[in-house]
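Asker: Generate a structure from the sequence data that follows.
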Amino acid sequence: MYTAFASPSIQQIDEKIFTNKLLSIQETIEPSIKIAEMQLPSQTGKITISAMFSAQHGSWPFESFAINNLFRVIATYQANHPRMITIKGGTITLEQLNSHINNRQVIRPFQNGYLLSYPLLIEDDAALLLENTSLYLYGHSGTAIINKGLLSIQKTNVESWFDNKPAYVINNTVFRPFIINWGGSRLQIIDSKFAKLGYNAYLVQGITTAINNNQPTKLPIQVEIKNSDFTALSALNLKNAIVSIDNSTINTFQQYGVDLIDSQFNITNNKIQAIKNNSGIRAQGNIQGIIENNAILTVNKSAIEAQQISGNLVIRKNILAKDSRHGVLLTESNANVLIKDNLFTKLTGTAIESNQFSGSAYILDNTIQDIPEYAVSFRNLTKQENAKLVFYNNKITKVSKPILRTIGIGNVSLGHNKLLGSQLYQNLLIGDLLPIQGAILEATQKYDCIVEVNTFSSTKSNINFQACK
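Answerer: Just a heads-up that it's a prediction; the model follows:
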């Protein structure tokens, strides 16, 4: 168990050198995320209906069906061995699909679009184009879209349909249709709406990306989502992907709003709210990502969660608010994290909470207000001498517990933070900084200095803070 040192060392930092270094660091952390242009094959695709297999060579695209017992769901609708639609060698529209198959048990016109009742596979060299229509995925037939090529959805509504009947239940879990995108595939969603897709199980969480171990090459999946609305999914579960989500809404999800694993991502200008079980956005693994200009409200766990990440993460200009537990939660991570220009307000826990952090965190220019716990808390059970925290130029008011708690962070820099309101009557710093709280507050609040604290040093500090004026 880590025990705090009694007397960390403190030194003044030259402001010009400090701010120039911060600008350079921010440029280094900022990732560049680009989605390649998605072009539909010019030729018309070929359509076949063929058998689905769960345990033989080449059956890996149906992994989500095999591990979740979904062949049983298909069997309730199809009398013979489970079959699927396959698109190969070009582009197909829903109208072409319906016209070619001409079987109402497989696909038929329905309401303002089409009702699909068979699983559908898009091969590597094929594309399915949904444009200016609606696609209803029948919930009693094991319907799903399996994408190995390009799935382009534009100005289209996609949702499950159960014909007012109870959904099929597997192991106490309600089946709902889903979309799975395998390695090397491309998914494009523009000006569209999605509802009631996916459920809380592996590879079937609504819209999912994954690379299968049986794929010959480990190509990332490209995902472009723009100007679209998502309601009542389990999650957007995006693994091994290059992701852009812009100007969209994510509402009333079960698990996560956006769940990113080993991915590159740019999540901008979105509204995420009413996430029932977990966090609004979660990032895991080796990442390069920007989360910017989003409003994330009313989520059960944290607005943004980073779990066991390495790489670079920018969290900037977001509103993280209203009944979520934490604004940002960092767990067991070794990454460069920039948290800048965000508004944290009316949360039920701590604005920025971290456990076992061994990377570098830069908390700059944020507004933190109406918080019932800490503004910022970084706790390590074992000391991390290389861990770095910069807490600079933030505006903080109405925080019930101390402003900053640090335990086991080797290097902490502070300065130009504006501390307003009731917190002036309580401890502002606790943990490793408590023994030198007086010196830090004198330097940073009275004399407006920027200071650096080496937590694990016993070197005596000898600074004339009046020189900072």
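Asker: C-alpha only now, for contacts and for neighbours.
Answerer: Will do.
Asker: Pretty sure Tyr202 is one of the things Ser234 touches, is it not?
Answerer: No: using C-alpha atoms under 8 Å, Ser234 makes no contact with Tyr202, being 10.8 Å away.
Asker: let's see this one next to it:
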Amino acid sequence: MRIYKWLDLTFLFTMLVATFNISAADEQFVVNTNSTPKSDIAYDLPDISGYTPAEVKKKMAYSRTLKKGRVTNPNLLGQVEVRMLYAGESFWNIAKKQKNIPKSLTVKSGTVELDALHRAYPKFLVKEKNQTYLAKLPIVVGIGATLIIENATLKLSEDRGSFVSNGGTLYISNAKLVGWRESTNTPAFYTQNEKSFRPFVVGWGGSNTYISESVVSSLGYFAPKSFGLTLSRYKVKEAESMFQRKDFDFSKSPKGWFIHSVFEDIYYGFYCYEAEDIVIAHNVYRNNIIYGIDPHDITSHLIIANNEVYGTKVKHGIIISRDVSDSYIFNNKSYKNNKSGIMLDRSSQRNIIVSNKTFENGSDGITLYESGYNIIANNQSYKNKAHGIRVRNSQYFRLIDNYILSNKKFGVYIDTASLKTHLHRDLKLDPFETKSSGYISGGVIANNKSGSVYSKSSEFVSFYNLTLEDNGSNRLRLGFGGDIERFHNQIVKAMLVENKVVSLSKINEEAR
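Answerer: Below is the predicted model of the structure:
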């Protein structure tokens, strides 16, 4: 589905009224002006009214009409639903914690409630008072099976290596799920040791995970698919004959709804890999460790809406990274995170970022790195410690009707960079061009300490109908920086006096 239609990008370069050339070192720029554009980008936001707790309960009610489930206690080895957790030291850590060959509580088929799981193996899922259960083994939901956790508290023992691995359908509704440290009888709070095991939840390709009106906390650590709350496609090789199934397509993507819930003290509040059709709406993500919300790697058709994300300790509140495209981020509040409020990274394209509030973050309000063709519209970005909106190596961005106020650096900062010092980057996985270009129209850019708009070595930057007030230290000028500053008078005349579109464009070598 095409989520918006790009207008003809040539309209800004036709009907030229005036042209100004200035050289800067090895680069030359030209200012073009033209008449007011007749229209702007059209986009629609998805209807999220159907993603409700009531709808989750309907789905659970239907699952309860299916056949009753079968619970087993097998070895972890040999279960495809935990195949990708064997990497590194994960398997051996669990073996040490269980002091034996690791086993699990596995919902093999059908639909199982948490209390039925307890009745089947009361030694390994201990029932405490007030509908509280302590899991002393990993819980596996097999392909095609269903586990329902409703109106209960499930504590996953850190000491015994407990976690939840979902290959079927998992419901967590009106419940609490918490990593639990038996040695101190407290939640498994993060200890600053990223490699120290903490319980986690993971959903695999073809699975469905529904978390509604619940509290999820104290999960995750730095190990494959163990970040806290993760959805990931399988990676089962043809040579792995013991895991092959004729009745299942391992190329399927995981799906899920995460709605009206609270997520806190999680290594990654949310992470996914090659997922589709994920809905993250009406939640609170607070005081998570590395990221609040982090969809990743070849994920599409996401809805991230109406969330409150704050207090992320290390990096960003909301980030989409490495080809996360054709998705929507709207009506969120992301604030007081250690770095950016919202970030688009590594070829995340054709996304719509609308009506968000990003404020008091430790870096930018909104950041675009190496990600083109994105719409950033009707957002409020204010009181951030760096820029209101930053763009790097990203082409054909659209900044429309944003309010960018009182940031410590520039309101909008656009540049290019070679990333030669980014030795951790795999340029085969993350190719990019050192080019930036885009359009800034409507809205207000005001009271930003370093200035209003900065652009360095951009292919082109277009301005129209901007309100620029009290930016930078020189109140007699509009606070431009980089290549734009030397064109101050021409831009003022064309945009503010004549009400025209102004484009600052780089002249390529062939055209000189």
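Asker: Just give the TM-score of the two.
Answerer: The TM-score (TM-score structural alignment, normalised by the length of the first structure) is 0.87; 444 aligned residues with a C-alpha RMSD of 2.9 Å.
Asker: Looking at Ser234 and Tyr202 of the first structure, which is more packed in?
Answerer: Ser234 (28 against 12; other C-alpha atoms under 10 Å).
Asker: what do we get in the second structure for the more buried one?
Answerer: Aligning on TM-score structural alignment places Ser234 of the first structure opposite Tyr267 in the second structure.
Asker: give me every residue that touches that match.
Answerer: When contacts are counted by C-alpha atoms under 8 Å, 6 or more residues apart in numbering, Tyr267 of the second structure touches 190, 218-222, 227-228, 288-291.
Asker: try it again with 10 Å
Answerer: Residues near Tyr267 of the second structure by C-alpha atoms under 10 Å, 6 or more residues apart in numbering: 190, 194, 198, 200, 217-222, 226-229, 287-292, 312-314.
Asker: Ok, Val262 of the second structure next?
Answerer: Val262 of the second structure makes contact with 176, 211-217, 269, 282-286, 307-308 under the criterion C-alpha under 10 Å, 6+ apart.
Asker: Any figure for the gap between Gly69 of the second structure and Ser63 of the second structure?
Answerer: For Gly69 of the second structure, the distance to Ser63 of the second structure (C-alpha to C-alpha, to the nearest Å) stands at 11 Å.
Asker: joint contacts of the two?
Answerer: Common contacts of Gly69 of the second structure and Ser63 (C-alpha under 10 Å, 6+ apart): 110-112, 145-147.
Asker: Show me what counts as buried in the lengthiest helix in the second structure.
Answerer: Counting residues, the longest helix in the second structure under DSSP state H turns out to be helix 53-64. Judged by neighbour count (16 or more other C-alpha atoms under 10 Å), helix 53-64 of the second structure contains these buried residues: 53, 56-57, 60, 63-64.
Asker: How about the secondary structure of Trp92 of the second structure?
Answerer: Here Trp92 of the second structure is recorded as helix under DSSP: H, G, I helix; E, B strand; the rest coil.
Asker: right, and it touches Tyr86 too?
Answerer: Yes: in terms of C-alpha atoms under 10 Å, Trp92 of the second structure counts as a neighbour of Tyr86; the distance is 8.3 Å.
Asker: Just give me the match in the first structure for Glu469 of the second structure.
Answerer: Counting by TM-score structural alignment, the partner of Glu469 of the second structure is Leu420.
Asker: Its match - nearest residue in space that isn't next to it in sequence?
Answerer: With C-alpha to C-alpha, 6 or more residues apart in numbering as the criterion, Leu420 of the first structure has its nearest non-adjacent residue at 4.8 Å, and that residue is Thr397.
Asker: In the second structure, what sits opposite the one you found in the alignment?
Answerer: Mapped onto the second structure by TM-score structural alignment, Thr397 of the first structure lines up with Ala446.
Asker: Over to Ile368 of the first structure?
Answerer: That one, Ile368 of the first structure, aligns with Ile404 by TM-score structural alignment.
Asker: thought its match was touching Ala377?
Answerer: No: checked against C-alpha under 10 Å, the pair Ile404 of the second structure and Ala377 is beyond contact range at 11.3 Å.
Asker: Burial check on Trp60 of the first structure, number of neighbours?
Answerer: When neighbours are counted by other C-alpha under 10 Å, Trp60 of the first structure registers 18.
Asker: helix or strand for the residue nearest to it when sequence neighbours are not counted, which one?
Answerer: Once flanking residues are discounted, Trp60 of the first structure sits nearest to Asn214: 6.7 Å by C-alpha to C-alpha, 6+ apart. Under DSSP states H and E, no helix or strand contains Asn214 of the first structure.
Asker: And the longest helix along the first structure, how far out from the chain middle?
Answerer: Using DSSP H, we find that the single longest helix of the first structure is helix 15-29. Put simply, helix 15-29 of the first structure sits 27 Å off its chain's centre (C-alpha atoms, centre = their mean, to the nearest Å).
Asker: List of residues touching it?
Answerer: Contacting residues not belonging to helix 15-29 of the first structure are listed as 13, 288-290, 311-314, 335-338, 340, 362, 364, 390, 392, 413, 415, 449-451, 468 [C-alpha under 10 Å, 6+ apart].
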